[in-house]
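Enquirer: structure for this input, please:
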Amino acid sequence: MRLTAILLMLFLPFAAAAQDRVAMVIGISAYEDAAPLDGPRADAALLTQTLEGQGFDVTTLIDTDSATLKRELSDFAFQAETADIALIYYAGRRVASGGQSYLIPVDAPLAPASALRQQGVALPALLRAAGKARQIRLVLLDNCHAAPRQSTAPLPPPEPRLGTLVVTSGEVGACDKGGENAGLFAATLAEVLTEPDVEVGAMLDGFRATLRSRSGGSLSARRFGRLTPTPAFIAETDSADAAPQTWGDLDPAQSQRLAELARQGDTRSQLGLAALQSDPDDPRYDPETAVAQLMRAVETGSAEARYQLAQLYEEGRGVGQDEARATALYRDAAERGHAGALNDLGFIHLQGELGQETDSDLALDYFRRAADRRHPAAMFNFAAMIDDGKVPGRGAADAALYLYRALRAGDGTLLGLMQDEPKLFNSETRKALQRKLSDFGFYDGAIDGLYGEGTQAAIRAAFGMKAAEGQGEAPETVEETRGADTPEAPPSTPATPVAAPAQTPAAPAEETPKIDAEPEPGADQNVTPVLRPKQAARE
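Expert: Next up is the predicted model:
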């Protein structure tokens, strides 16, 4: 049996994606089975203009039928995989049926329920489409146009996965009568999206306050879910400097705003403040205060707060080193669906760290659960264990599927490994990855397991370093059931993709990230590494 080495993943800058911010704007007005609406068209036009002005690649759908909307959502999900920010805005009718919230395309009936489930688009389909972006995932629902009749059942609250935020306008039907002009929700949103140098968390906080004030309290935007703990800016910055990539990059004014929001109890701001205060290289380093911030955030139920606090207990920063407490916090975060905690627990139990006994079966289960939540390092880890023959019932096609998904998720370390160490995986896995790249239009060369320039160019293109025209992922089924937003678990054999024109993407000019890490001493040369991000680099 091949040895499994431990490779510590250093914080590597990801290669630039071909399009780092994408948006879908949907406005449905001319309903066949209900009175037409004026507002959604104007709302969609305004949001399209605003987002394009901020550098988004925008897909705009006006009065779209059911089949087209489902197809466009599948295409957008593929596009979002290599984007840093994905945003979906919907203005149109939404109705509830069977405990599910449905968007109503222009040709979909409002009744009966069976027809609605077939032709409507369940809200989880939007969440899945935006949810594959690498950093920020926003779904904005303009409820002004939601209720077509008084008998409509109450809309159930959205249930996004960790890392996706849904914002609604509050009470269904509570909206100004904008007529052919954009409604108040859309107009206010467009305004805040153009405010420079405002981090997205602070931007949304200001949006909610402004909307509530302008509507006299009738529109009170509600939030569901949580954004990832990565700072992001929607509007172009006023300064010549690049937008901050970490919380430590915030300028004094932005840091002050972050601290104000943290004092007001905003969980994401508490996490951001704790991140910069726990960084030894930051002049604001104050690990004791970081621990206090995280303790407050833990009280809100934050899985990320538990994860960050576990790191501090593991290293003894700001608190006494306590491996048992660190392990308990990792487990608590994992039970709340935190993919990074699941991946770390897999590493901990594989190696017997933090006082835990070595348990490869338990480690495998943690890696699988994290991989099915699309954690890049975990997808690589699970692929490595499949490749080593340690996962019963899984083979080369499954390993290749996870490697492909890790590439799409933006794992710079994996990209570097595939470029510099192509024989880390066996020949059958390499062939299966070539097939997967071919299935999605990235590769049209020989399936031989040899990673020449054609395969290397395809790997870079799948990562997002250069887009190739005419390629698209096999559309995922738009499930219309209550359980449609459960974590995706791949089949033991890959699904047959929709045929796409095979192309060989041109090699991009960007440099491939280099690996600055070595396997543990004594490990064989032909080994499969398992990745655990360093403390300072974990997501």
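
Enquirer: CA only for contacts and neighbour counts going forward, please
Expert: OK.

Enquirer: so what's the residue count around Pro252?
Expert: Look at Pro252: counted by other CA atoms under 10 Å, it has 9 neighbours.

Enquirer: tell me the contacts of it?
Expert: If a contact means CA atoms under 8 Å, 6 or more residues apart in numbering, then Pro252 has no contacts.

Enquirer: could you check how far it is from Arg405?
Expert: To Arg405, Pro252 is 38 Å away according to CA to CA, to the nearest Å.

Enquirer: now do Leu276
Expert: 30 Å.

Enquirer: more neighbours, those two?
Expert: Under the criterion of other CA under 10 Å, the comparison of Leu276 against Arg405 puts Leu276 first, with 23 against 20.

Enquirer: which helix or strand contains that one?
Expert: Element membership for Leu276, per DSSP states H and E: helix 267-277.

Enquirer: and for comparison, fold this next one:
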Amino acid sequence: MSFFGLLLHSVVPTLLLIGSTFAASAAAMDTSPDEPSRRMAIVVGNSDYQSKRLEELANAANDASRLSESLKRLNFDVLTATNVTRDDFDRLLADAEKRLATASSVLIFYAGHGVQIEGQNYLLPVDTPDPESIEKLTGRAVKLNDVIARFASRERQTFVFLDACRNNPMGASGLGSNGLAQVEAGENTFIAFATQPGNVTVDGAGENSPFTAALLKSVEIPGLSISDMMIRVRNETEALTLGRQVPWDQSNLREQFYFTEQQVIDPTQLSASLSRILSDPVAKQKLQVELASNDLQTAVLIVGQTMRSIGSPLAVPASDPPAVAEQRGGTRVASLDGARQSVVSDLGTLIVGTSVEQGAEDSSKELARSVQTELRRLGCYRMAVDGDWGKGSARALNDYYKNTKQVAAANGPSVELLGDLFLRSGRICKAPVIVKKVRQTDVASQEAGGKPASTRTGNTKRRSSPARTPAPPPPDISSGIGIGGIF
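Expert: A predicted model of the protein is given here:
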């Protein structure tokens, strides 16, 4: 055999082995990786019931459709079904269960008839037969506890919203109870009822039920945790029903949840939103009302959603530039500086009146309060928002400058500073400023004429107070907030 024959005889098998190994590696690389974790929602609305004993619920299907639209904007993978039979229900839940492997959280919303029988809650499909007996009523019903057990997991957050306690379809028979019963929530689960246990809800005179209308109004507000959102939903529902409905919730979540955590706010559009609000007397008045309970950024976005929902010309046109403006020479530059100048002018009008330089004490205190509130939103300030600018506020401001890599322009509140804070998103300060307070016992002893505890002499032993654990920092929403808030 020639030299080249021997070479081929020895080298080719090696090359084939390397080639097969490389091909296997390439095949492994070509195999698409697991889908990224996502937020999944199952939304059901039952309106058209076949039984004459179960009244038609005109709003339930509307509730499901409208909420689905909101959840899609909030980056949920949504499975929506209306007027489902028991078989439809089973297929929907089976389809959702197949998608659980990549779901980081699951939201289940049900609007329709629900009933409590012997402490168990049942969701009624549209093909539920005439409720002549408990067996007949529950034979086609879906047991709520089974649904929760199917989707709840310690490793995944599960949210259940029930607009389902309309009435007792058993009527005067005395079987069952009005409303829904409290449930044993699965691990890492949040359950919200449209009204308190044992009470009934109303379908509502508008396009949506009072509970769902309140939920739609709040779910897209940027930066709200689910707990804060439910407070708004509860108050709004109670107001819409003149106190007849008070939404209820149960929770054993292991961490906080934000519907809008995947979104970002564009500073230029935010500035434009504030300018347009302040140019409209009605919108400006609504903004001042919202400022009583919200930070400036959230208040602007809430009013923006309200104006957009009623078709106000305050909406930012689609042709408006996003975050950049193109100069005449063709160079694209960030428009943030222009946004800051616009905001400073607007905030001067809003906070301190028409004259930014006026030195009224109440205006100065209100400005300090606004700056403290914005610093708190950004995670830099953890003390009381009281308008008194002291050492704690100054330290929080220095922490803000440090984390934004800015040279400290001043150590006190100003309209320019407020404008800069207003245009920031997420959590700027990772380690909030905590100022130690003087112990009450020390203050009391000094007021009584005694010596401070640290200088007392004699045989009296000082009690060592246990070290206080500082309050946990606010949840990190640094990835941004704000779907639907720019208008």
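
Enquirer: TM-score of the superposed pair?
Expert: The TM-score (TM-score structural alignment, normalised by the length of the second structure) is 0.45; 251 aligned residues with a CA RMSD of 3.6 Å.

Enquirer: if we can go back for a sec, now do the next helix or strand after the helix holding Leu276 of the first structure against helix 267-277, angle only.
Expert: The element immediately downstream of helix 267-277 of the first structure (helix or strand, assigned by DSSP H and E) is helix 287-298. Relative orientation of helix 287-298 of the first structure versus helix 267-277 (axes from the mean of the first three to the mean of the last three CA atoms, to 10 degrees): 160 degrees.

Enquirer: sort out which residues of the next helix or strand after helix 287-298 of the first structure are buried, please.
Expert: For helix 287-298 of the first structure, the following helix or strand on the C-terminal side (DSSP H and E) is helix 303-315. Using 16 or more other CA atoms under 10 Å as the test for burial, helix 303-315 of the first structure gives 303-314.

Enquirer: any chance of these in JSON lines, with distance to Leu433 of the first structure too?
Expert: Output for the buried residues of helix 303-315 of the first structure, formatted as JSON lines (distance: CA to CA, whole Å):
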{"residue": "Ala303", "distance to Leu433 of the first structure": "33"}
{"residue": "Glu304", "distance to Leu433 of the first structure": "33"}
{"residue": "Ala305", "distance to Leu433 of the first structure": "36"}
{"residue": "Arg306", "distance to Leu433 of the first structure": "36"}
{"residue": "Tyr307", "distance to Leu433 of the first structure": "33"}
{"residue": "Gln308", "distance to Leu433 of the first structure": "34"}
{"residue": "Leu309", "distance to Leu433 of the first structure": "37"}
{"residue": "Ala310", "distance to Leu433 of the first structure": "36"}
{"residue": "Gln311", "distance to Leu433 of the first structure": "34"}
{"residue": "Leu312", "distance to Leu433 of the first structure": "38"}
{"residue": "Tyr313", "distance to Leu433 of the first structure": "39"}
{"residue": "Glu314", "distance to Leu433 of the first structure": "37"}
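
Enquirer: the first structure: strands as residue ranges?
Expert: Per DSSP state E, the first structure carries strands over the ranges 4-9, 21-27, 57-62, 85-91, 94-97, 100-103, 121-122, 136-142, 164-168, 222-225, 528-533.

Enquirer: show me what the fourth one packs onto, helices and strands only.
Expert: With contacts taken as 3 or more CA pairs under 8 Å, 6 or more residues apart in numbering; DSSP states H and E, strand 85-91 of the first structure sits against strand 21-27, helix 39-53, helix 123-130, strand 136-142.
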